[in-house]
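A.B. asks: Please work out how this folds:
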Amino acid sequence: MNVSYIANISGRVQGVYFRASTQQQAIEHSLSGYARNLTDGSVEVLLCGEQKNIEKVLLWLAHGPEKAQVTALAHKQVPWQEHHFFSIN
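C.D. replies: Next up is the predicted model:
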C-alpha cells in the first residue's frame, strides 16, 4: 500500500548536501516526492511510496548526511500525492 509522508528537518541541514543525499536515499528505496529548502533554514521532504521504505528513509533523515547536524525531525502522514520521481526543489 502506497502512502505519503511530509517531514521537516531542522538543524544544520542546508549547504551540506542534505537534499541531494535525501534524493539518493529515496531513489534507493523506490520512493518519489521532493526535498526543498525552506526560508527558516529547515528542509521539507515529501516521501511517497511503500510504508516500510518510507520508514527506512525517515530513520536516515534523523541524522542525514555526514556534514549535517539534525536537531529536530517532525513527520506526519498526509493524503497520497502522485509523483513520478524524486525532485530537488
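
A.B. asks: hey, let's count contacts and neighbours off CA atoms from now on
C.D. replies: OK.

A.B. asks: Contacts only, for Ala26.
C.D. replies: Each residue near Ala26 by CA atoms under 8 Å, 6 or more residues apart in numbering is listed here: Ser32, Leu47, Val57, Phe86.

A.B. asks: With Leu46 instead?
C.D. replies: Contacts of Leu46 (CA under 8 Å, 6+ apart): Ser4, Tyr5, Ile6, Ala7, Ser32, Gly33, Tyr34, Ala35.

A.B. asks: Please generate a structure for the following sequence too, so the two can be compared:
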Amino acid sequence: MSVRQHVRVGGRVQGVFYRDTCRRLAEERGVAGWVRNLHDGDVEAVFEGTPDDVDHMVRWAAEGPPSARVSRCTTTPEQPEGLTDFRVLPDAGPEPD
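C.D. replies: A predicted model of the protein is given here:
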C-alpha cells in the first residue's frame, strides 16, 4: 500500500543542502517523489511510498539537515501517482499575480 504526502517547509532551508540530503535519504528508504526550492525561500517536497517510509521522510523534513533551521512544516495527504524515483526539480519561479 502506497501513500503520498505533499510537504512544505519554511525557515532557513535553502543553501543548506536540504534538497540533496532529502534526495539521498529518500533513495535510501525507497521513497519516490521530488523536492524543489520555492521563490519565497521555502522548500516543497512530495513523498510516495509505504506509510512507515513516508512518515519517516515527513519527520525528517520537519528537522532537515544539521545546518537547516526549520520553523514550520505543513503536510497535505494526496492520492499516490505511482512515482518510481526521487528527483530534485528545478527551482519554482515566482507565482503569477
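
A.B. asks: May I have the TM-score of the superposed chains?
C.D. replies: For this chain pair, the superposition-based TM-score is 0.96 by TM-score structural alignment, normalised by the length of the first structure; 89 aligned residues with a CA RMSD of 0.8 Å.

A.B. asks: Show me the two of the contacts of Ala26 of the first structure that sit farthest apart.
C.D. replies: Farthest-apart pair in the contacts of Ala26 of the first structure is Val57 and Phe86; separation 12.9 Å (CA to CA).

A.B. asks: So between these two, which is more surrounded?
C.D. replies: Neighbour tally, Val57 of the first structure and Phe86, criterion other CA atoms under 10 Å: the higher count belongs to Phe86, 22 against 18.

A.B. asks: Is it correct that that one is in contact with Ser30?
C.D. replies: No. At 9.3 Å, Phe86 of the first structure does not count as touching Ser30 under the criterion of CA atoms under 8 Å.

A.B. asks: from the contacts of Leu46 of the first structure, which single one is nearest Ser21 of the first structure?
C.D. replies: Ala35 (9.8 Å).
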